[in-house]
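Asks: Sequence below, structure please.
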Amino acid sequence: MSNPDLAPLVHRLTEIAAATEQHGPGSTLSPADARELLQLCTAATNGPVHQYFSATNSNYVVRHRTLMQSMTLEWQERMVTCLQELDNAYTHLTMPKAFKVTAATEHTVGDLTDTQLPAAGVTVDWYAGETPPEDLDLTELGEWQAEHARATPVYYRTDELREIREIDEHTKVLLPLPDPVPAYDQGRTYLPPHIDDASPGEPGETDTGAGDGTGEAAEATEEEQCDALAQQLVEIGVPAKSWNTGSQCYAVYVQLNATDNLVMTPWPDWCWALERDNTQVYTGHWGTRDMRVVAGRVKALITGLGTIITD
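Replies: Sure thing, here's the model as predicted:
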């Protein structure tokens, strides 16, 4: 049974449960009913939601409030109705009061650079827990490291409960990055949804991304946009750099001091985030894709932040 109508399943499950209760405490299902119950449960849990998650191991689905409040009112009504139904169906369960959600890209530990490892919460031990004596000069330190270094390092990660666990180089970890979607701003932020009702092109046609057929050049890639903004900033005296945050995602970084960075991302319009120790503390959205305008606003923002950020 694929994509089953859940109403008949729930009705039959209720009938089987009621029949079992009529036989009193300690009663058991007949073999036939047990097989049917297993088939019904499997059909329900292997339904559209399971198929939506596809082959991923994700335990949650995360959607931006900003995007949902930007959809049509009819869509919002349907979404809220479904969420309320889900909440009402599980009021008997104890649920966490909150969840921590962070925008990130997924990486394999062994592929991360020395700079990215700490940002992903990973520490590296090359020396089996040993540390070199403090009084070594650079030559002696190099000799000590060559003598004590392992062929391969041991990786450790601090989990959400602050417990340190050993992991291997094939472990998947998350590297935080600025959320490209601006905050909902108490219901005021609106990002026009692109709902395309047009039929797909004829077989053999290729979407080149060249726009609407007017001969305009294809839109710049995210990497090209970040490179261009970084160059604009450097030209006006702001030491910026474009950085690949993973999975073909790019951002522009300006280091403000030892702990604070200003990060700009170009989707869908230019957004910015202030980070302290690789954690977002504030975000904003400029609502424009004009590089010169954004560069000017970055410089003005840095000037303003200078009054509240100290080295």
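
Asks: from here on, contacts and neighbour counts on C-alpha atoms
Replies: Noted.

Asks: can I assume Gln231 sits in a strand?
Replies: No - Gln231 is assigned helix when assessed by DSSP: H, G, I helix; E, B strand; the rest coil, not a strand.

Asks: Kindly tell me how buried it is, as a neighbour count.
Replies: Using other Cα atoms under 10 Å, the number of residues around Gln231 comes to 20.

Asks: and what of the one 4 residues further on?
Replies: Under the neighbour criterion other Cα under 10 Å, Glu235 is assigned a count of 12.

Asks: Leu274 in helix, strand or coil?
Replies: Reduced to three states with three-state DSSP, the structure at Leu274 is strand.

Asks: Now it: closest residue in space that isn't a chain neighbour?
Replies: Leu262 (4.8 Å; Cα to Cα, 6 or more residues apart in numbering).

Asks: and that neighbour, what element?
Replies: Assessed by DSSP states H and E, Leu262 sits inside strand 260-265.

Asks: give me every residue that touches Lys100.
Replies: Contacts for Lys100 (Cα atoms under 8 Å, 6 or more residues apart in numbering) come out as none.

Asks: Alongside the first, I'd like the structure of this one:
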Amino acid sequence: MQAEQETSTIDPAERNARLDGPVSDWFELTYSTHLVLPRTLMQSMSLDWQRRMVACLKEFDRAFEHLDLPEYEVIAAAQRTYGDLTKAEMRMLDVTQGEPAYDGDDSWPDRYYDRYGTEHSKHDRVFVPLPGGDPIPHYNRNRTFVEPR
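Replies: Below you'll find the predicted structure:
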């Protein structure tokens, strides 16, 4: 099911106000499409905060229960540019560097191809999984506590 309906019951001015509202301000100018919050850190917050957060999450779930949302796998990663990848990272991500299109083609080292064959410039961003995995400890059946500051 599509997330955005063909017709809306919400006034266009209200719709625009929502799209440019506090959530947009919070994300700032990032290209992020999702917010990931570590369970271990959330369960370490005060009980008052947890109650408010759960109330908001329940409200969110009710508002979008009509959508068939996919599941996601979240992995800890560092954001890099293709031009900064090491040879080992390129092998791990199955990234290849372009070949010269013709003799004297000086732009070929700046072309990179991901495992799907999509071309990227050396300035495009890519996520490299962290070698040690997630630096935030596992919630361990609600036994892990990280002191908030």
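
Asks: on that earlier part again, ok, the residue nearest to Leu274 of the first structure touching Trp272?
Replies: Yes - between Leu262 of the first structure and Trp272 there is a contact under Cα atoms under 8 Å: 7.0 Å.

Asks: rewinding a little: now the strand holding Leu262 of the first structure: which residue numbers in the second structure?
Replies: Following TM-score structural alignment, strand 260-265 of the first structure has no partner segment in the second structure.

Asks: ditto for stretch 235-242 of the first structure
Replies: Aligned by TM-score structural alignment, stretch 235-242 of the first structure falls on no residue of the second structure.

Asks: just checking, what's the longest helix in the second structure?
Replies: helix 47-63 (DSSP state H).

Asks: Just tell me the aligned range of that helix in the first structure.
Replies: Alignment note (TM-score structural alignment): helix 47-63 of the second structure is matched to residues 73-89 of the first structure.

Asks: Have a look at how far, on average, that stretch is from the second structure.
Replies: Average distance, stretch 73-89 of the first structure versus aligned residues of the second structure after superposition (mean Cα distance after the TM-score superposition for the first structure): 0.6 Å.

Asks: Just the residues contacting that stretch, thanks.
Replies: If you take Cα under 8 Å, 6+ apart as the criterion, stretch 73-89 of the first structure is touched by Met68, Gln69.

Asks: mind redoing it with 7 Å?
Replies: Residues from elsewhere that reach stretch 73-89 of the first structure (Cα atoms under 7 Å, 6 or more residues apart in numbering): Met68.

Asks: The second structure: strands as residue ranges?
Replies: Counting by DSSP state E, one finds strands in the second structure at the ranges 77-81, 96-97, 111-113, 119-121, 125-129.

Asks: Turn the ones you listed into TSV, including mean neighbour count and distance to Pro12 of the second structure.
Replies: Formatted as TSV, the strands of the second structure follow (neighbours: other Cα atoms under 10 Å; distance: least, Cα to Cα, whole Å):
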stretch	mean neighbour count	distance to Pro12 of the second structure
strand 77-81	13	36
strand 96-97	18	46
strand 111-113	19	41
strand 119-121	18	37
strand 125-129	16	34
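
Asks: which one of the ones you listed lies closest to Phe145 of the second structure?
Replies: Of all these, strand 77-81 sits nearest to Phe145 of the second structure, with 22.6 Å by Cα to Cα.

Asks: which part of the first structure lines up with the closest one?
Replies: Going by TM-score structural alignment, strand 77-81 of the second structure lines up with residues 104-108 of the first structure.
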